[in-house]
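Undergrad: Would you be able to build a 3D model of this:
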Amino acid sequence: MTDTVSFGYEDVAPEEKTARVRGVFSSVASSYDLMNDAMSGGMHRLWKDRFVRRVKPRAGERILDVAGGTGDIAFRMAASGASVTVSDINPEMLGVGMERAAKRGIEGLTWQEENAETLSFADAGFDAYTIAFGIRNVTRIQQALCEAHRVLKRGGRFFCLEFSTTLWPGFAEIYDAYSHKLVPKLGKALANDEDSYRYLIESIRRFPDMKSFEGMIAKAGFVQTRVEPLLGGLVAIHSGWKI
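TA: Got it, this is the predicted structure:
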């Protein structure tokens, strides 16, 4: 049986997805935050604030923020005094993050190019692992979750913020129409890149539902897994502990 993974609505070879995802984020890096505002009406900022409150970063902790690219999550956590390492597979996204950090005078962050499926970090080195709006773009999601478990200390915590499937009657249909018809047009107007934003929307549709993804987190070895749906599940915060 051929080993394929989803790239939006297409099924492609794993190596092809990795390369094409790199291409998407190389293309959208400079406009990524503008498009997040446009696509979510600015609500992504509130979701990220809530996410970091759930993580509860503390001074002296070592936290790994995976797919952290432009620094949105890391900047929020750094204010706590935690030592944050920002990793991303895409150097252009990291470049945008480092430039933003310099402009804001945020120091002390470590920036590192990494593949979430094959992290270079030693076992049991971090107190917390975060990934926000990045896991659905990983080629082998289960492998990335196992890597998250590996690099966490005993007692370490895993937190993931990701789009999911809203359960609110009527809202799902409205959002589906908006995202498929309007978001690619916003991508064309604001970033001159309709195809990349069409992929980003399609990738949400192919991502496992909340219960299924929670099962994948448990399969990786995490316990006390929990899901907190936002907007009825349009976005969800998943968490778990390593013991």
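Undergrad: okay, CA-based contacts and neighbour counts for the rest of this
TA: OK.
Undergrad: Am I right that Gly108 falls within a strand?
TA: No - according to DSSP: H, G, I helix; E, B strand; the rest coil, the state of Gly108 is coil, so it is not within a strand.
Undergrad: neighbours around the spatially closest residue to it that is not a sequence neighbour, how many?
TA: Nearest non-adjacent residue to Gly108, counting by Cα to Cα, 6 or more residues apart in numbering: Ser83, 7.2 Å away. Counted with other Cα atoms under 10 Å, residues neighbouring Ser83 total 22.
Undergrad: From what I see, Ser83 and Pro57 are in contact.
TA: No - Ser83 lies out of contact with Pro57 (Cα atoms under 8 Å); the separation is 9.3 Å.
Undergrad: hmm, back to that, who are the contact partners of the residue nearest to Gly108?
TA: 59-63, 108-109 (Cα atoms under 8 Å, 6 or more residues apart in numbering).
Undergrad: Overlap of the contact sets of Ser83 and Pro57?
TA: Ile63.
Undergrad: what about the helices in the chain?
TA: With DSSP state H as the criterion, the chain has helices at 14-28, 32-40, 43-55, 72-78, 91-104, 141-151, 171-181, 183-191, 194-206, 210-219.
Undergrad: Mean neighbour count and distance to Glu113 added to these, as JSON lines?
TA: Shown next, in JSON lines, are those (neighbours: other Cα atoms under 10 Å; distance: least, Cα to Cα, whole Å):
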{"stretch": "helix 14-28", "mean neighbour count": "17", "distance to Glu113": "12"}
{"stretch": "helix 32-40", "mean neighbour count": "16", "distance to Glu113": "18"}
{"stretch": "helix 43-55", "mean neighbour count": "15", "distance to Glu113": "22"}
{"stretch": "helix 72-78", "mean neighbour count": "21", "distance to Glu113": "15"}
{"stretch": "helix 91-104", "mean neighbour count": "17", "distance to Glu113": "6"}
{"stretch": "helix 141-151", "mean neighbour count": "21", "distance to Glu113": "15"}
{"stretch": "helix 171-181", "mean neighbour count": "14", "distance to Glu113": "30"}
{"stretch": "helix 183-191", "mean neighbour count": "18", "distance to Glu113": "24"}
{"stretch": "helix 194-206", "mean neighbour count": "18", "distance to Glu113": "21"}
{"stretch": "helix 210-219", "mean neighbour count": "17", "distance to Glu113": "24"}
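Undergrad: quick one more, to check against the first:
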Amino acid sequence: MAGDALRDTEATHFGFREVPLAEKQALVDTVFATVARRYDLMNDLMSAGLHRLWKDAMVNTLAAPKTGRPFRLVDVGGGTGDISFRVVEGAGAGVSSIVCDINPEMLKVGEERAFERGLSDRLTFQVCNAEELPFESNQFDGYTIAFAIRNVPRIDRALAEAYRVLKPGGRFLCLEFSNVDVPGLDKIYDFYSFHLIPRIGKMVVGEAEPYQYLVESIRRFPNRTVFADMIAEAGFSRVTAMPMTGGVVALHSGWKV
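TA: Sure, this is the predicted structure:
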């Protein structure tokens, strides 16, 4: 099965380093606590602003209703709420979102922004672990996770939880970095990733190592075909993987039927 190599083992890859599985979450927490308040700025610098187009594509694909019809979204690994803000601000009054993240520093930033935008009644921020969500089954119409699932220690458990909390007819959407498949672009992408992104991180937040990890974690993530198989193994139907920007990222979709 495609996900077997990523299931419980004594160790997991953290970037290009091998660390005990039990330690990976603590390391990930440290990375994002370090960059919480400048995370969105760093996304702009790291992607030359392209992350905004990728996220817009995800939100458009979700197609939350613009009428007053109730629609509940759970945005896992949602951090400062970037995806949820886009969904709620572009949808009808019946749409609400719970932003889940394991890092309270990121959620605090999102909560402040929701208050400033007058959206506190439609956005909830909650500390959650993607591998064990604190919600009853069959609760949500949509589940989104953007640039976060590669940092989950046990990806198969997160996918199982996504399937569990969605209602029948609910949609799973995952935006994640993928494998570049355009000749020449892969070399440019590698140079930019490994040489420039850590330098940008050091310049903006004073540390290069968190961004060295972020780059390395992308290379450890399964390619989009393998990951699509894992989504299907979790029970989802009509699974697709749409590459964007030459395969730099992919938008994965699945339905609970």
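Undergrad: can you tell me which of the contacts of Ser83 of structure 1 are in strands?
TA: Residues of the contacts of Ser83 of structure 1 located in strands (DSSP state E): 62-63.
Undergrad: Just the buried residues of the contacts of Ser83 of structure 1.
TA: Among the contacts of Ser83 of structure 1, those buried by neighbour count (16 or more other Cα atoms under 10 Å) are 62-63, 109.
Undergrad: Which residue in structure 1 aligns with Gly170 of structure 2?
TA: Under the alignment (TM-score structural alignment), Gly170 of structure 2 maps onto Gly156 of structure 1.
Undergrad: Would you check that its match makes contact with Ser239?
TA: No - between Gly156 of structure 1 and Ser239 there is no contact under Cα under 8 Å: 10.8 Å.
Undergrad: neighbour count winner among the two?
TA: More crowded of Gly156 of structure 1 and Ser239, by other Cα under 10 Å: Ser239, with 24 against 21.
Undergrad: Please say which position in structure 2 that one maps to.
TA: Using TM-score structural alignment, Ser239 of structure 1 lines up with Ser253 in structure 2.
Undergrad: check contacts around Val87 of structure 2.
TA: 59, 64.
Undergrad: Trace Ser212 of structure 1 over to structure 2, please.
TA: Using TM-score structural alignment, Ser212 of structure 1 lines up with Val226 in structure 2.
Undergrad: meant to ask about Val84 of structure 1, not that
TA: Using TM-score structural alignment, Val84 of structure 1 pairs with Ser97 in structure 2.
Undergrad: now do Lys188 of structure 1
TA: Under TM-score structural alignment, Lys188 of structure 1 pairs with Lys202 in structure 2.
Undergrad: ok, now Lys17 of structure 1?
TA: Match for Lys17 of structure 1 (TM-score structural alignment): Lys24.
Undergrad: for that match, what are its contacts?
TA: Lys24 of structure 2 touches 12, 14, 153, counting by Cα under 8 Å, 6+ apart.
Undergrad: correct me, but Arg206 of structure 1 touches Val5?
TA: No - the pair Arg206 of structure 1 / Val5 is not scored as a contact, 10.1 Å apart, by Cα under 8 Å.
Undergrad: I'd guessed Phe222 of structure 1 sits against His238; true?
TA: No - with contact defined as Cα under 8 Å, Phe222 of structure 1 does not count as touching His238 (11.2 Å).
Undergrad: ok, the residue nearest the centre of structure 2 to Val239 of structure 2 distance?
TA: Compute the mean C-alpha point of structure 2, and by Cα atoms, centre = their mean the closest residue is Ala146, 2.5 Å away. Relative to Val239 of structure 2, Ala146 of structure 2 is positioned 17 Å away (Cα to Cα, to the nearest Å).
Undergrad: With Val74 of structure 2 instead?
TA: The value you get for Val74 of structure 2 to Val239 of structure 2, if Cα to Cα is used, is 19 Å.
Undergrad: Check Val257 of structure 2 too.
TA: Following Cα to Cα, the distance that separates Val257 of structure 2 from Val239 of structure 2 is 12 Å.
Undergrad: the more surrounded of those two?
TA: Between Val257 of structure 2 and Val239, Val239 has the larger neighbour count (other Cα under 10 Å), namely 17 against 14.
Undergrad: The residue lying closest to that one once chain neighbours are set aside: what's it in contact with?
TA: What sits nearest to Val239 of structure 2 in space, not counting adjacent residues and going by Cα to Cα, 6+ apart, is Gly254, at 4.4 Å. Counting by Cα under 8 Å, 6+ apart, Gly254 of structure 2 touches 171-173, 231-232, 236-240.
Undergrad: which ones among the residues you listed are found in strands?
TA: Counting by DSSP E, those place 171-173, 237-240 in strands.
Undergrad: nearest to Val215 of structure 2, of those?
TA: Distances from Val215 of structure 2 to those, taken as Cα to Cα, are shortest for Leu173 (21.9 Å).
Undergrad: Surely that closest one touches Met242?
TA: No - with contact defined as Cα under 8 Å, Leu173 of structure 2 does not count as touching Met242 (11.0 Å).
Undergrad: okay, and the common contacts of these two?
TA: 251-252.
Undergrad: Compare neighbour counts for those two and give me the winner.
TA: Leu173 (24 against 12).
Undergrad: could you measure the more buried one against Ala63 of structure 2, distance?
TA: 11 Å.
Undergrad: Glu89 of structure 2 now?
TA: 12 Å.
Undergrad: and if you look at His195 of structure 2?
TA: 37 Å.
Undergrad: ok, back up a step: for the contacts of Lys24 of structure 2, which single residue is the most surrounded?
TA: Neighbour max across the contacts of Lys24 of structure 2 (other Cα under 10 Å) = Pro153, 24 neighbours.
Undergrad: now for that residue: what does it line up with in structure 1?
TA: Under TM-score structural alignment, Pro153 of structure 2 pairs with Thr139 in structure 1.
Undergrad: Grab the nearest non-local neighbour of the match of Gly170 of structure 2.
TA: Asp127 (4.7 Å).
Undergrad: That neighbour maps to what in structure 2?
TA: Under TM-score structural alignment, Asp127 of structure 1 pairs with Asp141 in structure 2.
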